[in-house]
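Peer 1: below: sequence and its predicted model.
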Amino acid sequence: MPIDSSKLIIEQIYNFIIEKPQIRYQSKFMQLAIFFGELHEVHKKDFQATKPFIYKGVFNGETRKISALGAPEFFDKEKFLNWAAGKITD
């Protein structure tokens, strides 16, 4: 049964990640890689983050390739969460 990455679950993972002290010092690419890596549902070795801003993994039970070139700033919480929820559930 696929995991439903509802906005609430996405927000919980986001809140967990922003508590990591080093996250503020990472590039936007790495911030997104950490975020999508945590949302990825199977083995970490199956998650791929490639430049420029392409993230491939299993989200909501489906393999997805997410282009994040137009992603809002990671720390703009509401905009980012709305954008991420749309990318994962489309």
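Peer 2: Arrived safely, thanks for sending.

Peer 1: contacts, neighbours, all on C-alpha from now
Peer 2: Will do.

Peer 1: what helix or strand is residue 63 on?
Peer 2: Assigning secondary structure by DSSP states H and E places residue 63 in strand 62-67.

Peer 1: show me what that strand packs onto, helices and strands only.
Peer 2: Applying 3 or more CA pairs under 8 Å, 6 or more residues apart in numbering; DSSP states H and E, one finds that strand 62-67 makes contact with strand 54-59.

Peer 1: what packs against the strand it packs on?
Peer 2: Using 3+ CA pairs under 8 Å, 6+ apart, the elements in contact with strand 54-59 are helix 28-39, strand 48-50, strand 62-67.

Peer 1: below is structure B, check it against A:
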Amino acid sequence: MSLPSTKDKPPRPAPGAAAHQVERQAVADPIENLSRLTVTQTPDGCLMEIQGDRGASIALLASAEQIDALATSLDDLLSENDAAADEVTDGASDAREGRP
């Protein structure tokens, strides 16, 4: 699976920081943006190959349980983002209709 470019996306948070707490640093960012992700089933588990936009890459072998935990974490994160977007949209609708 190839991913869309993230060159115009905000930087990722430092470990332990919330995404909304991230500010662009004036120094060069050593963290690359994700450019490619492939997942292949092997007899030993799932092989994940991850590549950055400047060429760094890593291959990781993960168990089915680890892949499930990763998928759950990503789903939770996306659900939080969807809920926040819904709150903004609902608030804008209320304001247009004269509701507090």
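Peer 2: Received, thanks. Bear in mind the structure is a predicted one, so any value in this text is a computation, not a measurement.

Peer 1: report the TM-score for the pair.
Peer 2: TM-score of the superposed chains, computed with TM-score structural alignment, normalised by the length of the first structure, equals 0.25; 42 aligned residues with a CA RMSD of 4.2 Å.

Peer 1: if we can go back for a sec, so of the helices and strands packed on strand 54-59 of the first structure, which one's packed in deepest?
Peer 2: helix 28-39 (a mean of 20; mean count of other CA atoms under 10 Å).

Peer 1: what packs against that helix?
Peer 2: Partner elements for helix 28-39 of the first structure (3+ CA pairs under 8 Å, 6+ apart): helix 7-18, strand 54-59.

Peer 1: with mean neighbour count and distance to residue 81 of the first structure added, can I get these in TSV?
Peer 2: Formatted as TSV, these follow (neighbours: other CA atoms under 10 Å; distance: least, CA to CA, whole Å):
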stretch	mean neighbour count	distance to residue 81 of the first structure
helix 7-18	15	7
strand 54-59	21	15
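
Peer 1: next, format the ones you listed as TSV and append distance to residue 37 of the first structure.
Peer 2: Listed next are those as TSV, based on distance: least, CA to CA, whole Å:
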stretch	distance to residue 37 of the first structure
helix 7-18	10
strand 54-59	8
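
Peer 1: figure out which of the ones you listed is closest to residue 48 of the first structure.
Peer 2: Across those, the minimum distance to residue 48 of the first structure, taken as CA to CA, is reached by strand 54-59, at 5.0 Å.
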